[in-house]
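[1] This is the structure alone, sequence omitted:
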């Protein structure tokens, strides 16, 4: 049997307001700040990781804090990030909760096969809450402001926007061994959304591809997404994915040690950045699980520069 990806690992987006971002994702959405670190390629910028109570792979939404303008929306991009809850009752609870927090939620409806509603964060990050009907694991955080039965369970599906399906679909199916499941017409001319599934299937392992040839190309900025990462269990499996990309002559970063996981980056033909990341060793490798995110964490190769790095970071609170 061909190697299979395990689902969505994480999604990394962009904020220009780290303090406001921290407030929204921890106080309004109730996620746990599981790692406060810096962008390993640009140590002047925070890299914030929000996840479930156990910092599980597949639950973390991460943000680079960059002083940039707003995203210019368009195609050739990751267009919407879905977060999973466990029931239709939770969707109703969340609509009331978001309204009380000053957020305008959309209507609950079936969208691309799942009961969902859309909303945006204060910087225009496009989000969706999806009823996953209790599928998969749930690791609530006792420190969350959200009742345990309504807490966000993890990521997925993630929606891409591309002008042309064929080259992206070829990478998803022929290289990454995803399965095309179904399509959903959008009602806008030749636009439609195609659903692809990774090994285990279900909302946590789906990638949705919206074909939108009428849109201009997106411009990256605050409120936009930088990349999406897919799960592989071990470093040995990551080696196999590295070899597989090379066998298709796909340019890649080569394997990169991110300390909390090991990664491989490449772009699909419509220019969207993909990552394959290992499930381990995880965020508890350098601080206790019970106190994740309470101090600035730095990988060993940056530890000697801690004083200099901390001096250039603005306070989050």
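    Cool, got the structure. It should be emphasised that the depicted structure is a prediction, and the values quoted were computed from it without experimental measurement.

[2] When you work out contacts or count neighbours from here on, use the C-alpha atoms and nothing else.
    Noted.

[3] Residue 209 reaches residue 163, doesn't it?
    No: the criterion here is CA atoms under 8 Å, and residue 209 misses it with residue 163 at 9.9 Å.

[4] who's more crowded, those two?
    Shown here are residue 209 and residue 163; by other CA atoms under 10 Å, residue 209 has more neighbours (24 against 21).

[5] measure the more buried one to residue 272 for me?
    11 Å (CA to CA, to the nearest Å).

[6] And here is the other one:
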């Protein structure tokens, strides 16, 4: 049984309002779920994705007002990619970032693909990656409810980069336990460091890769706003989820056991470099409690939190998303 690819990436933000402005107004993504952090219901959890909230397209944020800066380093998910159709789209985004005053770099090659690195308002390190017709995991459905033209819309998650002091233990987990395969490498853009190694799962392509950067010169990351909390990988259904629950435990890794998130079932564990991985089911999806046409328009709570709605809403700070 193979993991299908990336499911979602969850990041920390210091201000949900500015975060919403960036991801919906600048990037043109759809807010597909406005809910709470189920482990701390006094904090919002926002999910942005494609038009249908498809698995593999979500970048999510935990709202923690007043959160301090991130100090980058190893044992981190150091960058998150977002897919666009082609290199022409990168040219559109390069001009748009300049227009909006968004910190960005030049278009460069990573893993033989055209890419454009940039940062959001929290300093989250992001990369647009051009599919250019490449085979692999299917892209998402463009959201047409923004001013971004359909042909340049963000189509889902691309590769995540893990930055590590010593890569071998993490590579062992990816390949021996999770079934990833080595598919290539490319030179580090940071200087005279080892090539970045590329590992893929499922059908491969931009939506199914983990890139490993080895940087023994760096200290360990001190997380803050803009840092990645965890990356989740796609499990197609509950039957295969049961398989992975048993498999992770059989390798002796400490893990969360089964976690019911309502929109998906989850399993969390830390790999040897202490990065938090999650396995998440594609089913039932984000439209289980809201019609697709009105995703993200109200505060959604799973059934096990719904009886506490009045209490939860009373403890949440007012949040005006426009």
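    Received, thanks. The model shown is predicted, which means the values in this text are computed figures rather than measured ones.

[7] how about residue 106 of the first structure, what does it touch?
    Counting by CA atoms under 8 Å, 6 or more residues apart in numbering, residue 106 of the first structure touches 117-119.

[8] Sitting in strands, which of these do you find?
    Counting by DSSP state E, the contacts of residue 106 of the first structure place 117-119 in strands.

[9] Just put those residues in CSV and tack on neighbour count and distance to residue 19 of the first structure.
    Formatted as CSV, these follow (neighbours: other CA atoms under 10 Å; distance: CA to CA, whole Å):
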residue, neighbour count, distance to residue 19 of the first structure
117, 22, 26
118, 20, 23
119, 20, 20
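
[10] out of the residues you listed, who's nearest residue 306 of the first structure?
    Nearest to residue 306 of the first structure among those: residue 119, at 37.4 Å, using CA to CA.

[11] quick one: contacts for that closest one?
    103-106, 126-128.

[12] same question, residue 270 of the second structure
    Listed by CA under 8 Å, 6+ apart, the contact set of residue 270 of the second structure reads 253-255, 276-277.

[13] same deal with residue 273 of the second structure?
    75, 164, 169-170.

[14] and with 6 Å instead?
    residue 75 (CA atoms under 6 Å, 6 or more residues apart in numbering).

[15] So what does it match up with in the first structure?
    Counting by TM-score structural alignment, residue 273 of the second structure lines up with residue 270 in the first structure.

[16] Show me what residue 204 of the first structure lines up with in the second structure.
    Using TM-score structural alignment, residue 204 of the first structure lines up with residue 207 in the second structure.

[17] Give me the three-state assignment for that match.
    Here residue 207 of the second structure is recorded as helix under DSSP: H, G, I helix; E, B strand; the rest coil.

[18] Now it: closest residue in space that isn't a chain neighbour?
    Of all residues not flanking residue 207 of the second structure in the chain, residue 158 sits nearest, at 4.7 Å (CA to CA, 6 or more residues apart in numbering).

[19] Over to residue 280 of the first structure?
    residue 261 (5.4 Å).

[20] Give me the aligned partner of the one you found over in the second structure.
    By TM-score structural alignment, residue 261 of the first structure lines up with residue 264.

[21] from memory its match sits against residue 279, does it?
    No: contact between residue 264 of the second structure and residue 279 fails when scored by CA atoms under 6 Å: they sit 9.6 Å apart.

[22] surely residue 211 of the second structure meets residue 201?
    No: with contacts counted by CA under 6 Å, residue 211 of the second structure stays clear of residue 201, the gap being 11.8 Å.

[23] Neighbour count: those two, which is higher?
    Just comparing residue 211 of the second structure and residue 201: by other CA under 10 Å the higher neighbour count belongs to residue 201, 27 against 22.

[24] number of nearby residues for residue 256 of the first structure?
    By the criterion of other CA under 10 Å, residue 256 of the first structure has 12 neighbours.

[25] Next: residue 299 of the second structure.
    Neighbours around residue 299 of the second structure, by other CA under 10 Å: 14.

[26] And for residue 12 of the first structure?
    18.

[27] Leaving out the residues flanking it, which one is nearest to the residue most central in space within the second structure?
    Nearest to the mean C-alpha position of the second structure, by CA atoms, centre = their mean, lies residue 9 at 2.1 Å. Leaving aside its sequence neighbours, residue 9 of the second structure sits nearest to residue 231 (CA to CA, 6+ apart; 4.5 Å).

[28] what does residue 252 of the first structure give?
    residue 266 (4.5 Å).

[29] just to confirm, which helix or strand has the one you found in it?
    strand 261-267 (DSSP states H and E).

[30] Distance from that strand to the middle of the chain?
    14 Å (CA atoms, centre = their mean, to the nearest Å).

[31] How much space separates residue 251 of the first structure from residue 70 of the first structure?
    29 Å.

[32] neighbour count winner among the two?
    residue 70 (18 against 12).

[33] What are the boundaries of the strands in the stretch 51-200 of the second structure?
    58-63, 76-84, 104-110, 113-119, 125-130, 157-164, 181-186, 196-200 (DSSP state E, counting those that start in this stretch).

[34] how about the equivalent of residue 237 of the second structure over in the first structure, what does it touch?
    Aligning on TM-score structural alignment places residue 237 of the second structure opposite residue 234 in the first structure. Residues near residue 234 of the first structure by CA under 6 Å, 6+ apart: residue 278.

[35] now do residue 218 of the first structure
    72-75 are the contacts of residue 218 of the first structure under CA under 6 Å, 6+ apart.

[36] Can you say which of those residues are buried?
    Buried subset of the contacts of residue 218 of the first structure (neighbour count, 16 or more other CA atoms under 10 Å): 73-75.

[37] how about a markdown table for these, with distance to residue 17 of the first structure added?
    Shown next, in a markdown table, are those (distance: CA to CA, whole Å):
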| residue | distance to residue 17 of the first structure |
| --- | --- |
| 73 | 19 |
| 74 | 22 |
| 75 | 24 |
